[in-house]
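J.: The sequence and its predicted three-dimensional model are supplied below.
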Amino acid sequence: MTTQPLLSMLDLVAVREGGTVAQALEIAVRTARHAESLGFTRYWLAEHHNMPGIASSATAVLVGHVAGATRSIRVGSGGIMLPNHAPLVVAEAFGTLAELYPGRIDLGLGRAPGTDGATMRALRRDRVETEADFPRDVAELQQLLAPAQPGQRIVAVPGAGTQVPIWLLGSSLFSAQLAAHMGLPYAFASHFAPRLLQAAIDLYRQLFRPSAVLLQPYVMIGVPVIAAPTDEEAEYLASSTYQRVLGIITGQRGLLRPPVENYLPGLPPAERAAIADFLAVGVVGGPQTVRAGLRALAQATRADEFMLVSDVFDPELRLRSLEIAAQANNA
């Protein structure tokens, strides 16, 4: 019998229509505390830039804020977009976090810019960095977080010796192969790019090489979840997610919008199909539907951990969604 995966949460810190960034940050803290009370393993925040509906651009700052407002849950990045940053800067930031919150900080790394081309250039200025440099940067970061060696010229202070756990994130086969080669845990971004999910995790497991930090493959997958007391209410609440996804697909990103009755049936078939493809591993429904959906996903992927994404407009109903999902997963 398949063991149900651990549960964690990814938060993009959505700015809601009619709300403010300050309110979004406060909601993130409340949500993290609730996830901790439900026994979630970790709470991650994602780096995105120049997006009006996402307030998690200063990811390391938010990781510290959330870690300081919680007691035991692991807090980390899902992820830091490494091409935007020099490894030394990342090592110092997360090394500082590790010293402040020992044993509670994760460092998830991605190789995409997390934004558009113009913003990417504004972030990097004269620094020439491409996705092809990602493996070298990951190795450098590992070295900077390891204990300093005699004669080492560049030492991350803080950072050296903290050995913050590094995760590789991806939505293609590239990071799956790199994570396997380096013996690192792997998180697949199936919450927005599910097409290569099975191929990537199969390849990761097939090529995995044990390392000093990980003896066996460890797979986390992103799962959009909207849970409510009934299937009908969950579908209604999920219309906020559907609107957000359609905005991503059409290049019209904005604030998180309130739910709309019968939203999907009113869309053209092509748009409904695009949303369905985007959310192919999503689980939307009442307790029984969510339980069945999570169990089916666990059996299909043998994932060790589900990283839930839950874009519910009403913050209180979002907390309820997480609670229903946790109960369904543990049933």
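T.: Structure received. Numbers count the residues shown, from 1 in each chain.
J.: use CA for all of it now, contacts and neighbours both
T.: OK.
J.: just checking, what packs against the strand or helix carrying A274?
T.: Element membership for A274, per DSSP states H and E: helix 269-278. On a contact count with 3 or more C-alpha pairs under 8 Å, 6 or more residues apart in numbering; DSSP states H and E, helix 269-278 meets helix 231-250.
J.: Just to confirm, what's the three-state secondary structure of the spatially most distant residue from the centre of the chain?
T.: Most distant from the centre of the chain: G151, at 37.1 Å, with distances by C-alpha atoms, centre = their mean. Secondary structure for G151, judged by DSSP: H, G, I helix; E, B strand; the rest coil, is coil.
J.: rewinding a little: hey, what's the angle from the helix holding A274 to helix 231-250? Just curious.
T.: Per axes from the mean of the first three to the mean of the last three C-alpha atoms, to 10 degrees, the angle that helix 269-278 makes with helix 231-250 is 100 degrees.
J.: Which helix or strand lies directly C-terminal to helix 269-278?
T.: strand 283-285.
J.: Show me what the helix or strand hosting D106 packs onto, helices and strands only.
T.: With secondary structure defined by DSSP H and E, D106 is part of strand 105-110. Secondary-structure packing of strand 105-110 (3+ C-alpha pairs under 8 Å, 6+ apart): strand 74-81, helix 87-100, strand 166-170.
J.: Presented hereafter is structure B, for comparison with structure A:
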Amino acid sequence: MSDHNNGKQLNEIKYSVLDLSPIVLGGSAAESFRNTLDLAQHAEKWNYNRYWLAEHHNMPFIASSATSVVIAHVANGTSKIRVGSGGIMLPNHSSLVIAEQFGTLESLFPGRIDLGLGRAPGSDQRTARALRRDTGRNGDDFPEQLDELRAYFDPSLAEGKAQVRAIPGEGLNVPIWLLGSSGFSAQLAGQLGLPFAFASHFSPNNTLPAMDLYRRSFQPSKVLDKPYAMVGVNIIAADTDEEATRLATTLQQQFLNLIRGNEVQLQPPVDDIKELASAYELAALQQQLGSSIIGSKETVKDKLQKFVNDTGADEIMAIAQVFDHKARVQSFEILAEITGQKDRSEQK
């Protein structure tokens, strides 16, 4: 696979942030949003390319359910970093409403808004019913919904059908990304010539097949003349390997609690995850979090270079579900040092 990026060095690709606006044990959504803006301002200062927020519902540890509103909050508190969704779960919404929301965001913050789209519900069936009212939708009609959405921005795609107009939205250039954790969106993004973002942070085993499928099915479009793939990966960096491993137990507990159906806020780190999990659960964690890059500056640098070589990623989107906000900010600072972004921002 490594021939895709012709051995790109870490300072030759772009880096971005995916923030789930975590609500920590004893914390509140209000605090999460303050932390999100603080991290976004640091990310901008350290030359990160984009800052994405994700739509999840009915999850006590994620505050970004009203994703468009949080994007506006972050874009308003920053000045040049791109801000967007990673992603909006399109089956939960009418395409018209999303076109209007992102048309509004692009009108307020021109040239800075991304619209990343997923086809999963981002929630359980009960929540999906509460969101949608139309229980027949299960994501199978995602390609049709996507066509409808794209035609609101560019009416020439509507193939002569008279349609409702998205005001604001129509005529605006809001880059649309497809997000995926399997092959479906990889193939669709390729066929439509759209950029693709893969969720390696919770679907590591599908990463290389999906990237390969995207590149093989890619057709040039007026959006892209060649494939552009971003890969989301958990990166937790600290001063030492031991400290990073300890910080990462918060992420491991988050997944353990999901496996167990135990809906709680983000938990503080523990000294040894093995004391909390059975052998079966530890294997399940490895299955879901296997591509995570955790360690000191040197360790993260080596693992990240291997990951970039293996995936041929054009851009890396880092996720750090870390309990302590200062430690989370520091993790992104260390990453910015490893990749040379921080040096570039200091030279300006």
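T.: Received it, and whenever you're ready, just let me know what you need. Computed from a prediction, not measured in an experiment: that's the story for all the values here.
J.: picking that back up, over which residues of the second structure does the helix holding A274 of the first structure lie when aligned?
T.: Under TM-score structural alignment, the alignment places helix 269-278 of the first structure onto residues 279-288 of the second structure.
J.: any idea how far that stretch is from the chain center?
T.: 23 Å (C-alpha atoms, centre = their mean, to the nearest Å).
J.: next one: stretch 235-254 of the first structure
T.: 18 Å.
J.: Show residues contacting it.
T.: With C-alpha atoms under 8 Å, 6 or more residues apart in numbering as the test, stretch 235-254 of the first structure has contacts from 51-53, 226, 255-264, 271, 274-275, 278, 284-285, 311-313.
J.: Just list the residues touching E55 of the second structure, thanks.
T.: If you count contacts by C-alpha under 8 Å, 6+ apart, then E55 of the second structure has 64-67, 85-89, 122 around it.
J.: And for the counterpart of E333 of the second structure in the first structure, nearest residue in space, chain neighbours not counted?
T.: E333 of the second structure maps onto E323 in the first structure, with residues paired by TM-score structural alignment. Distances taken as C-alpha to C-alpha, 6 or more residues apart in numbering place L38 nearest to E323 of the first structure, at 6.8 Å, with adjacent residues excluded.
J.: residues near the aligned partner of that neighbour in the second structure, how many?
T.: When the second structure is aligned by TM-score structural alignment, the residue opposite L38 of the first structure is W46. Using other C-alpha atoms under 10 Å, W46 of the second structure is surrounded by 21 other residues.
J.: what's the neighbour count on the match of E333 of the second structure?
T.: 18.
J.: L282 of the second structure now?
T.: With other C-alpha under 10 Å as criterion, L282 of the second structure counts 15.
J.: Over to N76 of the second structure?
T.: N76 of the second structure has 14 nearby residues by other C-alpha under 10 Å.
J.: Tell me who's in contact with the corresponding residue of the second structure for I54 of the first structure.
T.: Matched to the second structure by TM-score structural alignment, I54 of the first structure sits across from I62. By C-alpha under 8 Å, 6+ apart, the contact set of I62 of the second structure is 20-23, 56, 265.
J.: how big's the offset between the very next helix or strand once past the strand holding D106 of the first structure and the second structure?
T.: Following strand 105-110 of the first structure in sequence order, the next helix or strand is helix 117-124 (DSSP H and E). Superposed on the second structure, helix 117-124 of the first structure shows a mean distance of 0.7 Å to its aligned residues (mean C-alpha distance after the TM-score superposition for the first structure).
J.: Quick one: the residues in the second structure that helix 117-124 of the first structure pairs up with.
T.: Using TM-score structural alignment, helix 117-124 of the first structure pairs with 125-132 in the second structure.
J.: thinking again about what came up before, Provide the contact partners of the helix holding A274 of the first structure at residue level.
T.: Contacts of helix 269-278 of the first structure (C-alpha under 8 Å, 6+ apart): 191-195, 242, 245-246, 249, 264.
J.: now do stretch 222-229 of the first structure
T.: 187-192, 234-235, 237-238, 279, 281-287, 290, 306-312, 317, 320-322, 324-325.
J.: List the buried residues for it?
T.: 222-228 (16 or more other C-alpha atoms under 10 Å).
J.: re earlier: how about the helix holding A274 of the first structure, which residues are buried there?
T.: 271-272, 275, 278.
J.: Out of those residues, which is nearest to T96 of the first structure?
T.: Among the buried residues of helix 269-278 of the first structure, F278 lies closest to T96 of the first structure (C-alpha to C-alpha), at 36.3 Å.
J.: among the contacts of helix 269-278 of the first structure, who's most crowded?
T.: Going by other C-alpha under 10 Å, Y242 tops the contacts of helix 269-278 of the first structure with 25 neighbours.
J.: tell me, the strand or helix carrying V290 of the first structure lands on which residues of the second structure?
T.: Applying DSSP H and E as the criterion places V290 of the first structure in helix 287-301. Counting by TM-score structural alignment, helix 287-301 of the first structure pairs with residues 297-311 of the second structure.
J.: Now do that stretch: distance to the chain's middle.
T.: For stretch 297-311 of the second structure, the distance to the chain centre is 19 Å (C-alpha atoms, centre = their mean).
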